[in-house]
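Enquirer: Sequence plus the predicted model coming up.
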Amino acid sequence: MLVNVTDVFTSEGKVLTQEFAWETAEITHDGSSYPVKSSSKLLLKLTNTAQGEALVEAKLQFVAGIPCDRCLEEVEVPFDLSIVQKLVAPDRADQDALEEQEAFMEGYSLNIDSLIDNEITTSWPMKVLCRPDCKGLCPVCGKDLNTGACGCDTFVPDPRMAAIMDVFNANKEV
């Protein structure tokens, strides 16, 4: 979704406030897609701060369904995005400002979807757990250990003891 910001850049003191329906069925992060369960409207405020400069303020709340990192059960993770970004008109911007804005500015138009995607990337949780004491999946059979034990032998010998085990196994009588 593109919003023309030419009027805000050229009119001193101008404030433009808009509300958009953010109707995205899924978001993509690191090559995986996650469903959006619910979302609020996107509130966008553009304020002229100087000739050729503007301040973008955007607010959006949504809930995404992300699998638990241990047991893969879907967890509803709330996101509360609050974006504040300074914009400079392309004809007045130096090279550094143009490079910083190239992800979400297309000429004199603000690409709101790109601005939101950048903010989602920076606010993505490091680890998603269905609950703090999630037991995860059995490494042998794949059963969800939160629902009960599976009975698999999960003993893993210490690899540092492999040389000693070889000595014991070599001297074992048949």
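Expert: Happy to help now that I have it.
Enquirer: alpha carbons only for contacts and neighbour counts from here, please
Expert: OK.
Enquirer: And the helix or strand containing Leu44, how far out from the chain middle?
Expert: Using DSSP states H and E, Leu44 maps to strand 42-50. Chain-centre distance of strand 42-50: 24 Å, with Cα atoms, centre = their mean, to the nearest Å.
Enquirer: Relative to the whole chain's centre, how far out is the next helix or strand after it?
Expert: Counting by DSSP H and E, the next helix or strand C-terminal to strand 42-50 is strand 53-67. Averaging C-alpha positions (Cα atoms, centre = their mean) puts strand 53-67 11 Å from its chain's average.
Enquirer: What lies in contact with the strand holding Leu44?
Expert: With Cα atoms under 8 Å, 6 or more residues apart in numbering as the test, strand 42-50 has contacts from 5, 8-9, 11-22, 54-61.
Enquirer: List buried members of the residues you listed by neighbour count.
Expert: Neighbour-count burial (16 or more other Cα atoms under 10 Å) applied to these gives 5, 8-9, 11-12, 14, 22, 54-61.
Enquirer: Now find how far off-centre stretch 121-132 is within its chain.
Expert: Distance of stretch 121-132 from the chain centroid (Cα atoms, centre = their mean) equals 9 Å.
Enquirer: Compute the first-to-last residue distance for that stretch.
Expert: Length of stretch 121-132, first residue to last, Cα to Cα, to the nearest Å: 23 Å.
Enquirer: And for stretch 129-147?
Expert: With Cα to Cα, one end of stretch 129-147 sits 15 Å from the other.
Enquirer: Identify the residues contacting it?
Expert: Identification of contacts with stretch 129-147 by Cα under 8 Å, 6+ apart yields Cys68, Asp69, Arg70, Cys71, Leu72, Glu73, Glu74, Val75, Cys150, Cys152, Asp153, Thr154.
Enquirer: dropping in the other structure now:
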Amino acid sequence: MLIDIERLSEEGLTVSKDFEFLSVDLVEENTVFLQPPHADVVIRKVGEEISIKGRITANLSFICSRCLAPFEFPVDSAFDLIFLPEELEESKDELEEGDIDKGLYYSGSIDLAEVILEQLNLTFPVKPLCSPDCEGLCAVCGRILQGGRCGCEVKEPDPRLTRLKTLVKR
């Protein structure tokens, strides 16, 4: 959804819309949309700056990075961004405080779908876990270790390798 900056009125533009993205557009692999992302956005023009404020809600399915079980991940995130025309940004050499929420727009337009996708990707955890206390998989049999051990024997390493262990500690 392209927003034409020249046609943006003083009152701004309010958008309430479901966005359709493919799972391959997401940063996190093996992620599936359980519900399409919905965004409520207010876009205003203040001089050359474009203010985009809004909220994204979505429901996704991730794969736990420890036990590989799918789990539901609800998203409800607010954002407040400023976009500058590309020619204004070229004169700045150093980042200033607060520049993390600034972006550039090119050719007099902003792709709102790209903005929403970026903000959605920023809500994802670095290491998706089904629960903070997930124990993962058994290294021997591969069973999920939720709620206790699987009963596999953990073998002691070859005693000839103990000297290597002392080297690693150094």
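Expert: Arrived safely, thanks for sending. From a predicted model like this one, the values you see are computed outputs, not experimental measurements.
Enquirer: wait, what's in contact with the equivalent of Arg55 of structure 2 over in structure 1?
Expert: With TM-score structural alignment as the criterion, Arg55 of structure 2 lines up with Lys59 in structure 1. Contacts for Lys59 of structure 1 (Cα under 8 Å, 6+ apart) come out as Leu42, Leu43, Leu44, Asp80, Leu81, Ser82, Ile83.
Enquirer: In structure 1, which residue is most central in space?
Expert: Trp124 (3.2 Å; Cα atoms, centre = their mean).
Enquirer: Would you mind giving the residues in structure 1 matched to the lengthiest helix in structure 2?
Expert: Using DSSP state H to define each element, structure 2 has its longest helix at helix 112-122. Helix 112-122 of structure 2 corresponds to residues 112-122 in structure 1, going by TM-score structural alignment.
Enquirer: Give me the three-state assignment for Leu167 of structure 2.
Expert: Under DSSP: H, G, I helix; E, B strand; the rest coil, Leu167 of structure 2 falls in the helix class.
Enquirer: That one: neighbouring residues, count only.
Expert: Residues lying near Leu167 of structure 2 (other Cα atoms under 10 Å) number 8.
Enquirer: likewise Glu156 of structure 2?
Expert: By the criterion of other Cα under 10 Å, Glu156 of structure 2 has 6 neighbours.
Enquirer: could you pull out the strands for structure 2?
Expert: 2-4, 13-18, 32-46, 49-63, 70-85, 102-105, 109-111 (DSSP state E).
Enquirer: right, and these - which one's nearest Arg163 of structure 2?
Expert: Arg163 of structure 2 sits nearest to strand 49-63 of all these, at 38.3 Å, using Cα to Cα.
Enquirer: can you tell me the mean distance of that closest one from structure 1 after alignment?
Expert: Here strand 49-63 of structure 2, set against structure 1 after superposition, deviates by a mean of 1.2 Å using mean Cα distance after the TM-score superposition for structure 1.
Enquirer: quick one, that strand and strand 32-46 angle?
Expert: For strand 49-63 of structure 2 against strand 32-46, the angle by axes from the mean of the first three to the mean of the last three Cα atoms, to 10 degrees is 170 degrees.
Enquirer: quick check: angle from strand 49-63 of structure 2 to strand 13-18?
Expert: Using the same axes, to 10 degrees, strand 49-63 of structure 2 lies at 10 degrees relative to strand 13-18.
Enquirer: Next, count neighbours for Ser39 of structure 1.
Expert: Ser39 of structure 1 - counted by other Cα under 10 Å - has 19 other residues nearby.
Enquirer: Same question for Ile116 of structure 2.
Expert: Residues near Ile116 of structure 2, counting by other Cα under 10 Å: 20.
Enquirer: roughly how far apart are it and Glu86 of structure 2?
Expert: With Cα to Cα as the criterion, Ile116 of structure 2 and Glu86 of structure 2 are 20 Å apart.
Enquirer: re the thing from before, so how much does the match of helix 112-122 of structure 2 differ from structure 2 once superposed?
Expert: Mean deviation for stretch 112-122 of structure 1: 2.3 Å (mean Cα distance after the TM-score superposition for structure 1).
Enquirer: what comes up buried for stretch 20-28 of structure 2?
Expert: Within stretch 20-28 of structure 2, the residues scored as buried using 16+ other Cα under 10 Å are Leu26, Glu28.
Enquirer: got the contact list for the aligned partner of Glu19 of structure 1 in structure 2?
Expert: Mapped onto structure 2 by TM-score structural alignment, Glu19 of structure 1 lines up with Ser16. Residues near Ser16 of structure 2 by Cα under 8 Å, 6+ apart: His38, Ala39, Asp40, Val41.
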